[in-house]
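[1] Compute the structure for the input listed below.
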Amino acid sequence: MLVLLPPSETKADGGKGAPLDLDALSFPELNPVRAKLADALVELAADVPASLAALGISARQADEVTRNAQLWTSPTMPALRRYTGVLYDALDIKSFTRAGLAKAQQRLAVTSSLFGVVAATDPIPAYRLSGGNTVPALGTVRGLWKPVLEPVLQNVEGLLVDLRSGTYAAFAKLRADAVTVRVVTEDGDGNRTTVSHFNKAYKGKLAAVLATSRTEPSTVDQLVRVIAKAGLTVEQTGDHALELLTD
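    Model (predicted):
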């Protein structure tokens, strides 16, 4: 099973790992594009105003440009520790046991504007690049990744669970049997609406359940049982579609 997560705009500072080594990352087929993007961001960082414009950030966020300038030299940390925010707070990788971390490395992956997709413990530096950005020397991030990332993800074996946001889902179309999860709330009349406020938190909780479960599901039915056993309310609404209900 592989669970695809969205990244976060915010990243933790620092790290104790050696500088970026593309050969240390999962999905090595993506390394040529990774190298091209990293080099382009470093070059772009030499022009701070151009970087701010391309990244869609303000002068108050100039530190993000510095991060990009140091992509090849700054320390790294595991991807699930690098990404921060609501989803990753709910995932709470710090609470994982050693066995849980080993399972997470096999079961969780993060879609990334810079790296395409990385496994849970792949060592990455802090950086700034969003899914909707355009890198002047290369074009749109989405356009750069789609032709190379799509075949890689479509060839992933086993159950594939898609928790990506819309921006990152556009990076690659998955196999027809990939499982999608919609976070919903239900009113007193049984009407369900998609949740925005708690969406990331519930996807983080779900990812934690799937990452650390002793049972690794291989079918949608098994997936539903694992989720329900963990205390989350889930319902299958299509052959490969689930709805996760908030409390």
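
[2] okay, CA-based contacts and neighbour counts for the rest of this
    Fine.

[3] need the longest strand for the protein.
    Looking across the chain with DSSP state E, the single longest strand is strand 179-186.

[4] after that one, next one along is what?
    Once the chain leaves strand 179-186, the next helix or strand it forms, by DSSP states H and E, is strand 192-194.

[5] Now do that next one: everything it contacts.
    Under the criterion CA atoms under 8 Å, 6 or more residues apart in numbering, residues 182-186 lie in contact with strand 192-194.

[6] The structure of the following sequence is requested for comparison with the preceding one:
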Amino acid sequence: MLILLPPSEGKTPADAGAPVDLAELSFPELTSARQDVAAALAAVSGEDDALTRLGVGSSLLHEVIRNTRLAHEPAAPAHSIYTGVLFDALGYQSLTAGQKRKADSAVVVVSGLWGAVGFADRIPAYRLSMAVGLPGLGKLASYWKPLLAAALSGPAEGQLLVDCRSSTYAAAWVPDADRTVAVNVFTERDGTRKVVSHFAKHTRGELARHLLTRRGKAPETPAQLARAAGEKWTVELVAGTARKAHALNIILAD
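    Predicted structure coming up:
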């Protein structure tokens, strides 16, 4: 089982430590592409219109400035750099040692800067959305799509992929539909369903935690995943097609 997560928008910078070593990150086939994206990001982040081009407000200027010196910024494991609703609900720090090892091997974060990283990979804090376009590279989702397909197809082979990514990050890699289950979250009142992004992030984080902490074997099929999620929520599994992933719909009472 692999759990696919989006990065958090905000990051918690490491207090100290050695800078990132690109050669030590998971999926080393992406090293050259990571260098190219980091260089383009540094160049854009040093321009007068950097905030506009990166789609952020003036309150995040310090994060954009950090983009210009990522090669020298202290790095820390991705699970401590990525923070926010989803990652708080996953609660890596409160896992047992065995559960942390499971998370380190099972969780893959798809990233606009790194392409994809493992949960234990050491990275610095940065600011870059997959929706951004960079000079010479274009829109990042399109840039990464063939590269991630080549780098992740091997590790994903034979695995159940629990896809908790948002649509922006899901566009950067479309894995084999037969082995992929996209996780959707709805609230329901009087038979009417609504999608709510805040609760979706939180619930996806809770689902990731449940899969990492529950006893027994990890789910290997969409049906087994639905049964595992059904231990905690009301769920329905919508079968996929040859080109469309299965969908696990988690229904929360409004």
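
[7] what's the TM-score here?
    For this chain pair, the superposition-based TM-score is 0.92 by TM-score structural alignment, normalised by the length of structure 1; 244 aligned residues with a CA RMSD of 1.7 Å.

[8] ok so, going back, what range in structure 2 does the longest strand of structure 1 sit on?
    Under TM-score structural alignment, strand 179-186 of structure 1 corresponds to residues 181-188 of structure 2.

[9] Emit the PyMOL select command for whichever of the contacts of strand 192-194 of structure 1 are buried.
    Selecting only the buried entries of the contacts of strand 192-194 of structure 1 in PyMOL, with 16 or more other CA atoms under 10 Å as the criterion:
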select buried, resi 182+183+184+185
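
[10] among the contacts of strand 192-194 of structure 1, which two are most distant?
    Checked with CA to CA, the contacts of strand 192-194 of structure 1 reach their widest spread between Arg182 and Glu186, with 12.5 Å between them.

[11] Distance across stretch 6-16 of structure 2, terminal residue to terminal residue?
    Using CA to CA, to the nearest Å, one end of stretch 6-16 of structure 2 lies 25 Å from the other.

[12] For structure 1, just list every one of the strands.
    For structure 1, strands defined by DSSP E occupy the ranges 2-5, 77-78, 108-112, 116-119, 123-124, 134-135, 139-140, 160-162, 179-186, 192-194, 233-238, 241-245.

[13] leaving aside the residues next to it on the chain, what's closest to Asn199 of structure 1?
    Using CA to CA, 6 or more residues apart in numbering and skipping the chain neighbours, the partner closest in space to Asn199 of structure 1 is Val183 (5.7 Å).

[14] what residues are up against the one you found?
    Residues near Val183 of structure 1 by CA under 8 Å, 6+ apart: 194-195, 199, 202-203, 243-246.

[15] For Lys16 of structure 1, state which of those is nearest.
    Compare each of those with Lys16 of structure 1 using CA to CA and the shortest gap goes to Lys203, at 28.0 Å.

[16] quick one: the helices in structure 1?
    31-45, 48-55, 62-69, 79-82, 86-91, 98-107, 141-154, 166-169, 199-212, 220-229 (DSSP state H).

[17] now, of the ones you listed, which is deepest in the fold?
    Comparing the helices of structure 1 by mean neighbour count (mean count of other CA atoms under 10 Å), helix 79-82 ranks first with a mean of 24.

[18] Would you pull up how far it lies from the middle of the chain?
    Distance, stretch centre to chain centre, for helix 79-82 of structure 1: 10 Å (CA atoms, centre = their mean, to the nearest Å).

[19] What is it packed up against?
    The helices and strands touching helix 79-82 of structure 1, judged by 3 or more CA pairs under 8 Å, 6 or more residues apart in numbering; DSSP states H and E, are strand 123-124.

[20] quick one: the strand it packs on to structure 2 mean distance?
    Once fitted to structure 2, strand 123-124 of structure 1 is off its aligned match by 0.7 Å on average (mean CA distance after the TM-score superposition for structure 1).

[21] Residue range in structure 2 corresponding to that strand, please.
    Alignment of strand 123-124 of structure 1 against structure 2: residues 122-123, by TM-score structural alignment.
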